[in-house]
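In: Sequence below, structure please.
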Amino acid sequence: MTAPASPSATASASATPSSPALTGWPTATGSKAVSATIEVSGTYDGGLARHYGSGDLGGDGQDEGQDPIFKLADGAVLKNVVLGSPAADGIHCSGSCTLQNVWWENVGEDAATFKGKSSSATYLVQGGGAKGADDKVFQHNGAGTLTIKDFQVEDFGKLYRSCGNCGTQYERHVVIDNVVVTSPGKVLAGINSNYGDTATLSNVTVVGDDDRDITICERFQGNDDGDEPTALGSGPDGTFCRYGTSDITYE
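Out: Just a heads-up that it's a prediction; the model follows:
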């Protein structure tokens, strides 16, 4: 069951927003219980209200197949939203989408999943932040390119994962720029080199990882039969994991 976007949702706006400076976590302006997925076509401005799951969306575990709080149509924009707990499966993008100034206080199954089937699909996450992801923050199941910029993440498993064992596989790309990462965490970008995936990273600041346990970019042998993908290696290689030592700063 799904619910349409609120009447305050406006017409589509595809322009890329300007780059904001990284800021502290916002204070929610109010709270809204969401019992059925909110479908967005166009632009939904949440006014920084906290949206959290209730009823059928009241889960915050890692069970696969949960419904999202928001489902975005191709070209939709979601901005100024705080996702509280429980957050179910966060946000699903059916095609190209923009997530601007979206904050996850405690990630559920995943913060956002990108499902566009076209190689020309583009997804933009600009501003915002995420905490408390037991596994993945951003799950890339479809095709195309995801850009994550001006973002902050802490206490997470993987910031980005190109699906390692989806039934339909694609070549996928991620660009990570101006991101502040606070430990604990495991992996910033996980990609499937056998499908031609790439991860391009720049202006990444890692805080509190004195032992440098967080893997910046990890390559996998993906598959389409549901088996656990095989790890192939990590670190910059100039082809799949694209960054240099000057692109990562430790504090």
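
In: Please count neighbours and contacts with C-alpha atoms only from this point.
Out: Fine.

In: any idea how far the residue nearest to residue 1 when sequence neighbours are not counted is from residue 167?
Out: Closest residue to residue 1 in three dimensions, ignoring its sequence neighbours and counting by Cα to Cα, 6 or more residues apart in numbering: residue 36, at 6.1 Å. For residue 36, the distance to residue 167 equals 27 Å [Cα to Cα, to the nearest Å].

In: If you count surrounding residues, which of these two has more?
Out: Using other Cα atoms under 10 Å as the criterion, residue 36 and residue 167 rank with residue 36 on top: 19 against 11.

In: so that one touches residue 52, yeah?
Out: No: judged on Cα atoms under 8 Å, residue 36 makes no contact with residue 52 at a distance of 10.6 Å.

In: where do the contact lists of those two overlap?
Out: residue 69 (Cα atoms under 8 Å, 6 or more residues apart in numbering).

In: Is residue 82 located within a strand, as I assumed?
Out: Yes: Residue 82: assigned to a strand according to DSSP: H, G, I helix; E, B strand; the rest coil.

In: list the contacts for it?
Out: 28, 46, 48-51, 102-105.

In: Which residue, other than its chain neighbours, is closest to residue 227?
Out: residue 165 (6.1 Å).

In: Around the one you found, count how many other residues there are.
Out: Residues near residue 165, counting by other Cα under 10 Å: 18.

In: Might you report the residue contacts of it?
Out: Counted by Cα under 8 Å, 6+ apart, residue 165 has contacts 222-229.

In: swap in residue 183?
Out: Per Cα under 8 Å, 6+ apart, neighbours of residue 183: 154-156, 206-209, 214.

In: Give me the nearest residue to residue 169, chain neighbours excluded.
Out: residue 224 (6.3 Å).

In: So that neighbour lies in a strand, does it not?
Out: No: counting by three-state DSSP, residue 224 is not part of a strand but coil.

In: Next, count neighbours for it.
Out: Using other Cα under 10 Å as the criterion, residue 224 is surrounded by 14 other residues.

In: Go ahead and confirm it touches residue 170.
Out: No: the pair residue 224 / residue 170 is not scored as a contact, 9.9 Å apart, by Cα under 8 Å.

In: joint contacts of these two?
Out: By Cα under 8 Å, 6+ apart, residue 224 and residue 170 have no common neighbours.

In: So the residue lying closest to residue 222 once chain neighbours are set aside, which state does it fall into?
Out: In this structure, residue 222 finds its nearest non-sequential neighbour in residue 164, 4.5 Å apart by Cα to Cα, 6+ apart. The local conformation at residue 164, judged by three-state DSSP, is coil.

In: The structure of the following sequence is requested for comparison with the preceding one:
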Amino acid sequence: MRKRWRAGVVAVAALGLGLGAVVYTQGASAASWPSATSTVKVTASKPISGTVDGGLKRYVGSGALGSGSQDEGQDPLFVLADGAVLKNVIIGSPAADGIHCKGSCTIQNVWWENVGEDAATFKGGSGAKYTVTGGGAKSADDKVFQHNGGGTLTISNFQVSDFGKLYRSCGNCSTQYKRAVVVKNVTVTAPGKSIVGINTNYGDTATLSGITITGDSKKKISICDRFTGNKTGKEPTKTGSGPDGTYCKYTTANITYK
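Out: A predicted model of the protein is given here:
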């Protein structure tokens, strides 16, 4: 679950990321996926600072970054500096390790057509604030969003389908934090394993509202799983699931099945 990144030497000005593109938005219901305006091959991790608008170009990785499998240690396509905003981007396959946020960041209207190792990894300190708004992710064999650093991640107006876990607070990182995740107005389409997983022994919290789940008549997708995390690299121990008012904060009224 622990990640590394190797910064590329490509300057932001050379990324092929245009400014002023039309923002693609969606509401709580699943929206149609956007069509790519063009395709860009990424051969080295691209550093992003300030606000960068991708103009709905599709970015695909190369073998130098990783295969887009579940192999650990793949490099990201994008590395966001503290305070960076990346918007209107489609990430194709292979996606390697997606996006890394080194501090607070905003990911807006980003669409993962086939999640690689992870869609995005959040690596800031205890005061970091991360925002994922709009967009969606498909075909994640394991995690979509991996929270390795501290701080709070807010996921809103997002859609996910065919996935393992939408969010996981790192269960075995060598440095652990108290983490928080807020998930609201998100559409989930089966198959999937769990929406969030948190570590209660570090004081993690998950707050969920406006969750719509489709194609899961037997309610196999777990809403909130609780674990005892560790710093040793061992697999964390699962201790429970469901709302408890302290760590997993939601009620049945916050979850709609269709």
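
In: Mind checking the TM-score on these two?
Out: TM-score of the superposed chains, computed with TM-score structural alignment, normalised by the length of the first structure, equals 0.94; 245 aligned residues with a Cα RMSD of 1.7 Å.

In: thinking again about what came up before, which residue in the second structure aligns with the residue nearest to residue 1 of the first structure?
Out: Using TM-score structural alignment, the partner of residue 36 of the first structure in the second structure is residue 44.

In: so its match makes contact with residue 77?
Out: Yes: counting by Cα under 8 Å, residue 44 of the second structure touches residue 77, with 7.0 Å between them.

In: Now the common contact residues for the two.
Out: residue 65.

In: what would the contacts of residue 82 of the first structure look like in a markdown table with neighbour count?
Out: Formatted as a markdown table, those follow (neighbours: other Cα atoms under 10 Å):
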| residue | neighbour count |
| --- | --- |
| 28 | 17 |
| 46 | 19 |
| 48 | 20 |
| 49 | 18 |
| 50 | 22 |
| 51 | 23 |
| 102 | 22 |
| 103 | 28 |
| 104 | 26 |
| 105 | 20 |
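
In: Pull the most distant pair out of those residues.
Out: The two members of the contacts of residue 82 of the first structure with the most space between them (Cα to Cα) are 46 and 105, at 15.1 Å.

In: ranges for the helices of the stretch 1-150 of the first structure?
Out: Along the stretch 1-150 of the first structure, no segments are classed as helices by DSSP state H, counting those that start in this stretch.

In: list the contacts for the most centrally placed residue in the first structure?
Out: By Cα atoms, centre = their mean, the mean C-alpha position of the first structure lies nearest to residue 138, the distance being 2.8 Å. Residues in contact with residue 138 of the first structure (Cα under 8 Å, 6+ apart) are 110-114, 158-161.

In: can we see that at 7 Å?
Out: Residue 138 of the first structure makes contact with 110-113, 159-161 under the criterion Cα atoms under 7 Å, 6 or more residues apart in numbering.

In: Spatially nearest residue to residue 34 of the first structure (excluding sequence neighbours)?
Out: Residue 34 of the first structure's closest residue in space is residue 53 (Cα to Cα, 6+ apart), at 4.9 Å.

In: which one in the second structure is aligned with the one you found?
Out: Aligned counterpart of residue 53 of the first structure in the second structure: residue 61 (TM-score structural alignment).

In: looking at it, that match is touching residue 40, isn't it?
Out: No: with contact defined as Cα atoms under 7 Å, residue 61 of the second structure does not reach residue 40; the gap is 8.8 Å.

In: More neighbours: which of these two?
Out: Set residue 61 of the second structure next to residue 40 and count neighbours by other Cα under 10 Å: residue 61 wins out with 27 against 15.

In: ok, now how distant is that one from residue 75 of the second structure?
Out: Distance from residue 61 of the second structure to residue 75 of the second structure, counting by Cα to Cα: 9 Å.

In: Which neighbours do those two have in common?
Out: In contact with both residue 61 of the second structure and residue 75: residue 96, using Cα under 7 Å, 6+ apart.

In: The nearest residue to residue 10 of the second structure once chain neighbours are set aside - how many residues pack around it?
Out: Leaving aside its sequence neighbours, residue 10 of the second structure sits nearest to residue 46 (Cα to Cα, 6+ apart; 6.1 Å). By other Cα under 10 Å, 21 other residues sit near residue 46 of the second structure.

In: residues in contact with residue 46 of the second structure?
Out: 7-8, 10, 77-79.

In: Take those residues and lay them out in JSON lines including neighbour count.
Out: JSON lines is the format used below for the contacts of residue 46 of the second structure (neighbours: other Cα under 10 Å):
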{"residue": "7", "neighbour count": "15"}
{"residue": "8", "neighbour count": "16"}
{"residue": "10", "neighbour count": "14"}
{"residue": "77", "neighbour count": "31"}
{"residue": "78", "neighbour count": "23"}
{"residue": "79", "neighbour count": "25"}
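
In: Keep only these that stay in contact in the first structure.
Out: Retained in the first structure by both residues aligned by TM-score structural alignment, their matches' Cα atoms under 7 Å are the following of the contacts of residue 46 of the second structure: 8, 10, 77-79.

In: Restricted to strands, list those.
Out: Using DSSP state E, the subset of these located in strands is 78-79.

In: Tell me the one of the kept ones among the contacts of residue 46 of the second structure nearest residue 126 of the second structure?
Out: Using Cα to Cα, residue 79 is the member of those that lies nearest residue 126 of the second structure, at 18.9 Å.

In: Tell me the residue in the second structure aligned with residue 176 of the first structure.
Out: Checking with TM-score structural alignment, residue 176 of the first structure has residue 183 as its match.

In: which ones are touching its match?
Out: Listed by Cα under 7 Å, 6+ apart, the contact set of residue 183 of the second structure reads 154-156, 207-209.

In: Mind checking which of those residues are in strands?
Out: Using DSSP E, the contacts of residue 183 of the second structure in strands are 154-156, 207-209.

In: and these as TSV, adding neighbour count and distance to residue 128 of the second structure?
Out: Conversion of those to TSV gives the following (neighbours: other Cα atoms under 10 Å; distance: Cα to Cα, whole Å):
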residue	neighbour count	distance to residue 128 of the second structure
154	17	11
155	23	14
156	24	17
207	20	17
208	23	20
209	19	22
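
In: Can I get the residues you listed in a markdown table including distance to residue 98 of the second structure?
Out: What follows is these, written out as a markdown table (distance: Cα to Cα, whole Å):
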| residue | distance to residue 98 of the second structure |
| --- | --- |
| 154 | 18 |
| 155 | 16 |
| 156 | 19 |
| 207 | 25 |
| 208 | 24 |
| 209 | 26 |
